[in-house]
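Undergrad: no sequence for this one, just the structure:
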């Protein structure tokens, strides 16, 4: 029983920590290397020809935020959030 309570508390605290996490900066080393843009409409299409209109973090498999949220956690950027309307070259469309 104590194990269950510990796991439940840890999961709850992790959710709170992610909700308070800062947004990843486009200038962040990892973000820059992936071409992250907080606004997908500003992606350099010549540099990232794989980008297609309609692709954004909110409909990527790596995005862990709620559908209606303006930002949320991404499994690529640990401890940080990405803009729901953002994009990076690791984009992978949700099924």
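TA: Happy to help now that I have it. Because the structure is a prediction, the values reported are computed rather than measured.
Undergrad: from here on, contacts and neighbour counts on C-alpha atoms
TA: Will do.
Undergrad: how long is stretch 17-37 end to end?
TA: Across stretch 17-37, the terminal residues are separated by 23 Å (CA to CA, to the nearest Å).
Undergrad: Ok, stretch 22-38 next?
TA: This stretch, stretch 22-38, spans 13 Å end to end (CA to CA).
Undergrad: Buried residues of that stretch, list them for me.
TA: When burial is assessed from 16 or more other CA atoms under 10 Å, stretch 22-38 yields the following buried residues: 23-26, 31, 34-38.
Undergrad: Got another one to weigh against that:
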């Protein structure tokens, strides 16, 4: 079968767009980062930076506490983000903190 230039270009465009759509689908299925504005995050005072915790509002906060060393954190301590059993499939910042912090 002899392939014309037009057929080749149409076929190439179809394959290219299929690859682009599959890449976008994979990217959309990646982990979702927890936003401090999320109602569930606000309920426990989640912040992405433990150094910015309002110590007057959260007196149980102690220096050195962060998501990375919390027993609910599902990532490695060296990960920038990881899962948290409290927030389901959403990722939390390893340097973050919330009032559900536990080191047990």
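TA: Sure, I can see it. It should be emphasised that the depicted structure is a prediction, and the values quoted were computed from it without experimental measurement.
Undergrad: Just the TM-score for the two chains, thanks.
TA: Structural agreement between the two chains, given as a TM-score (TM-score structural alignment, normalised by the length of the first structure), stands at 0.76; 75 aligned residues with a CA RMSD of 0.8 Å.
Undergrad: just to revisit the earlier point, now the buried residues of stretch 22-38 of the first structure as CSV including secondary structure and distance to residue 5 of the first structure?
TA: Conversion of the buried residues of stretch 22-38 of the first structure to CSV gives the following (DSSP: H, G, I helix; E, B strand; the rest coil; distance: CA to CA, whole Å):
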residue, secondary structure, distance to residue 5 of the first structure
23, strand, 30
24, coil, 32
25, coil, 36
26, coil, 38
31, helix, 36
34, coil, 39
35, coil, 41
36, coil, 38
37, strand, 39
38, coil, 37
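Undergrad: show me the residues around the residue nearest the centre of the second structure that make contact.
TA: In the second structure, the residue lying closest to the centroid (CA atoms, centre = their mean) is residue 33, at 2.8 Å. Under the criterion of CA atoms under 8 Å, 6 or more residues apart in numbering, the contact list for residue 33 of the second structure reads 90-92.
Undergrad: Distance check, it against residue 10 of the second structure.
TA: In this structure, residue 33 of the second structure lies at 39 Å from residue 10 of the second structure, with CA to CA as the measure.
Undergrad: before we move on, what about residue 26 of the second structure?
TA: Remark: distance between residue 26 of the second structure and residue 10 of the second structure (CA to CA) = 25 Å.
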